[in-house]
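A.B. asks: Using only what follows, build the 3D model:
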Amino acid sequence: MNPLLTTGLDAHRGSTALSVNLNKVALVRNTRHLGIPSVMRAAQLCLEAGAQGITVHPRPDERHIRAHDVHDLAELLKQWPQVEYNIEGNPFHNLMDFIRTVKPHQATFVPDDTAQATSDHGWTFPQDAARLKPLIDECKSLGVRVSLFMDPIPEQMAAVREVGADRVELYTETYARAHAAGDHAQVLAAFVATAQAALREGLGVNAGHDLNRANLTEFLAAVPGVQEVSIGHALIADALELGYTQTIQDYLRAIHRAAKTKA
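C.D. replies: Below is the predicted model of the structure:
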């Protein structure tokens, strides 16, 4: 069994892990047939700079991450045994095929539609419970941790535990939008309450979507128990200006600043 299923990110000693979503690298690559920018090279540079995880979200239309990327990254990460591999997607589309063959450390179930430009909502309970449970059970039988993409609704956390998931990934776009507008205290409070509810239920807490260098520290300083943040769009945009190494180090510093406020 994958030890990360039960122990979490023990190597990070309780700090929040940074998982880099490489979808946007693949999106740019796919506009030409030259193989650049390289998803593999991006992963290598991010890991060398200190990222603790790699995330991909392969969609059925392969608009960005393609099937060979998922498998190529799995091979690369054999050289990085301390690094976590997180594959996101809708388990009722193409995600489960990858889970069965690759057996990543974590599967993040996201209820996106094939036509969506990006994820924009979480699962809803009890409506989604019956169809999710057998797929969650299958993942766990394969030694794969399951995280469910969820809106910040504390009352939903008990249902997540009941369906058998290990973690939630809090969908943070509402926080990011409110933070940019300078009026986010009430929105942030909902994330705090949801994380607290998740922790009471024995769930791990991840977070992602539109987190960036400007809003990450405040989010992590306020929201308890966040084990992993998955960041793609903003991080890759920063890397276009700063390079992968400086960008990863900036995000790790943002995480460290949050940890210091809690110390």
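
A.B. asks: CA only for contacts and neighbour counts going forward, please
C.D. replies: Noted.

A.B. asks: Okay, strands next: where are they in the stretch 51-200 of the chain?
C.D. replies: Counting by DSSP state E, counting those that start in this stretch, one finds strands in the stretch 51-200 of the chain at the ranges 53-56, 84-89, 106-109, 145-150, 167-171.

A.B. asks: out of the ones you listed, nearest to residue 5?
C.D. replies: For residue 5, the closest of the strands of the stretch 51-200 of the chain is strand 145-150, at 4.8 Å, according to Cα to Cα.

A.B. asks: Check which helices and strands that closest one sits against.
C.D. replies: helix 4-7, strand 106-109, helix 129-141, strand 167-171 (3 or more Cα pairs under 8 Å, 6 or more residues apart in numbering; DSSP states H and E).

A.B. asks: Redo those as TSV? Include distance to residue 16 and mean neighbour count.
C.D. replies: What follows is the helices and strands packed on strand 145-150, written out as TSV (distance: least, Cα to Cα, whole Å; neighbours: other Cα atoms under 10 Å):
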stretch	distance to residue 16	mean neighbour count
helix 4-7	14	14
strand 106-109	15	26
helix 129-141	23	16
strand 167-171	13	26
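
A.B. asks: For those, could you give me a markdown table that also reports distance to residue 217?
C.D. replies: Formatted as a markdown table, the entries for the helices and strands packed on strand 145-150 read as follows, by distance: least, Cα to Cα, whole Å:
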| stretch | distance to residue 217 |
| --- | --- |
| helix 4-7 | 25 |
| strand 106-109 | 23 |
| helix 129-141 | 31 |
| strand 167-171 | 16 |
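
A.B. asks: Next, the structure of the following sequence, for comparison with the previous one:
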Amino acid sequence: MTKLSVNVNKIATIRNARGGDTPNVAQVAIDCERFGADGITIHPRPDERHITTQDVYDLKKIVATEFNIEGYPNDRFMNLIRETEPTQATLVPDGPDVLTSNAGWDTVKHKEKLTDICNQLREIGVRSSIFVDTNLENISGAKEVGVDRIELYTGPYADAYDIDKDKAVKDYVVAAKLANDLGLGINAGHDLSLENLAFFKTSVPGLEEVSIGHALISDALYFGLEQTIFKYKQLLK
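C.D. replies: Predicted structure coming up:
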């Protein structure tokens, strides 16, 4: 069964809109796990517009499943990883002015940097993952830098799903087959939803984990958090 990691960034966004501690990010993470989530994902951006530095340390104390921290691997990010030792660090190529992750790494161009970061993560004992698109050269490059997993950027899939779902998923199937052949684990994330998740899961071989935040939290406004997580988990069976 593919694991579901719930991204709680949007919970922090709601909290930050009013200040204070409502909703409480740590309590929501606990509840997500209680309702069946296999992991918790956060992306602590430098401007702290959602997840704050303090949230990272607070969540480290209470997350009992897999803890996944996403971010651009600058000094701040790597210090957080060293001090909290999450299950997984997912490296994204976002600059500080990017609204949301919207592209994968050029693993050939950034080979030296990514190799160094993956070596550091291995020394810490943290599983490494790199955000990539379906470009086969970048997936082969991911293998060369020594990463444990890739996370397929599924924004283009979600955009094209309603037009032609078979065409939308085609490149992901090819990319996943190459990753499997190379011995890379496969994660996926960005704009996966109740509408498009099941088809992606059944089409893409070797999918180990999906990270879902925006759609899942939006669905929870209608169905409630517990029922929403149940719905997503059912699609991943």
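
A.B. asks: that older thread, wait, which of the strands of the stretch 51-200 of structure 1 is closest to residue 177 of structure 1?
C.D. replies: Closest among the strands of the stretch 51-200 of structure 1, once you apply Cα to Cα, is strand 167-171, at 11.8 Å.

A.B. asks: out of the helices and strands packed on strand 145-150 of structure 1, which comes closest to residue 204 of structure 1?
C.D. replies: Taking Cα to Cα as the measure, these were each checked against residue 204 of structure 1, and strand 167-171 came out nearest at 4.3 Å.

A.B. asks: In structure 2, which residues correspond to that closest one?
C.D. replies: Under TM-score structural alignment, the alignment places strand 167-171 of structure 1 onto residues 149-153 of structure 2.

A.B. asks: Mind reading off the mean deviation between the matching stretch and structure 1?
C.D. replies: Compared with structure 1 after fitting, stretch 149-153 of structure 2 deviates on average by 0.2 Å (mean Cα distance after the TM-score superposition for structure 1).

A.B. asks: Could you dump the strands of the stretch 51-200 of structure 1 into CSV with distance to residue 181 of structure 1 added?
C.D. replies: Listed next are these as CSV, based on distance: least, Cα to Cα, whole Å:
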stretch, distance to residue 181 of structure 1
strand 53-56, 28
strand 84-89, 29
strand 106-109, 29
strand 145-150, 23
strand 167-171, 18
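
A.B. asks: Tell me which of these lies nearest to residue 38 of structure 1.
C.D. replies: Using Cα to Cα as the criterion, the shortest distance between residue 38 of structure 1 and the strands of the stretch 51-200 of structure 1 is 14.0 Å, found for strand 53-56.

A.B. asks: In structure 2, what stretch matches the closest one?
C.D. replies: Alignment note (TM-score structural alignment): strand 53-56 of structure 1 is matched to residues 39-42 of structure 2.

A.B. asks: and the longest helix seen in structure 2, which residues are buried?
C.D. replies: Under DSSP state H, the helix in structure 2 containing the largest number of residues is helix 165-182. Taking 16 or more other Cα atoms under 10 Å as the basis for neighbour counts, the residues of helix 165-182 of structure 2 that come out buried are 165, 168-169, 171-177, 179.

A.B. asks: and what of stretch 47-65 of structure 1?
C.D. replies: Burial within stretch 47-65 of structure 1, assessed by neighbour count using 16+ other Cα under 10 Å, is assigned to 47, 49-60, 63-65.

A.B. asks: ok, and what's touching that stretch?
C.D. replies: For stretch 47-65 of structure 1, the external contacting residues (Cα atoms under 8 Å, 6 or more residues apart in numbering) are 17-28, 30, 43, 66-67, 70, 82-89, 93-95, 114, 230, 244-246, 248-249, 252.

A.B. asks: Kindly report the same for stretch 115-122 of structure 1.
C.D. replies: By Cα under 8 Å, 6+ apart, the list of residues contacting stretch 115-122 of structure 1 from outside reads 110-112, 148-151, 171, 173.

A.B. asks: Name the nearest residue to residue 77 of structure 1, sequence neighbours excluded.
C.D. replies: With Cα to Cα, 6 or more residues apart in numbering as the criterion, residue 77 of structure 1 has its nearest non-adjacent residue at 7.0 Å, and that residue is residue 83.

A.B. asks: So that neighbour sits against residue 74, correct?
C.D. replies: No - the pair residue 83 of structure 1 and residue 74 does not pass the contact test of Cα atoms under 8 Å, sitting 10.8 Å apart.

A.B. asks: Report the secondary structure state of the residue nearest to the spatial centre of structure 2.
C.D. replies: In structure 2, the residue lying closest to the centroid (Cα atoms, centre = their mean) is residue 211, at 4.2 Å. When the structure is reduced to helix, strand and coil (DSSP: H, G, I helix; E, B strand; the rest coil), residue 211 of structure 2 reads as strand.

A.B. asks: What does it correspond to in structure 1?
C.D. replies: In structure 1, the residue paired with residue 211 of structure 2 is residue 230, using TM-score structural alignment.

A.B. asks: Now do its match against residue 125 of structure 1, distance only.
C.D. replies: The gap separating residue 230 of structure 1 from residue 125 of structure 1 is 23 Å, by Cα to Cα, to the nearest Å.
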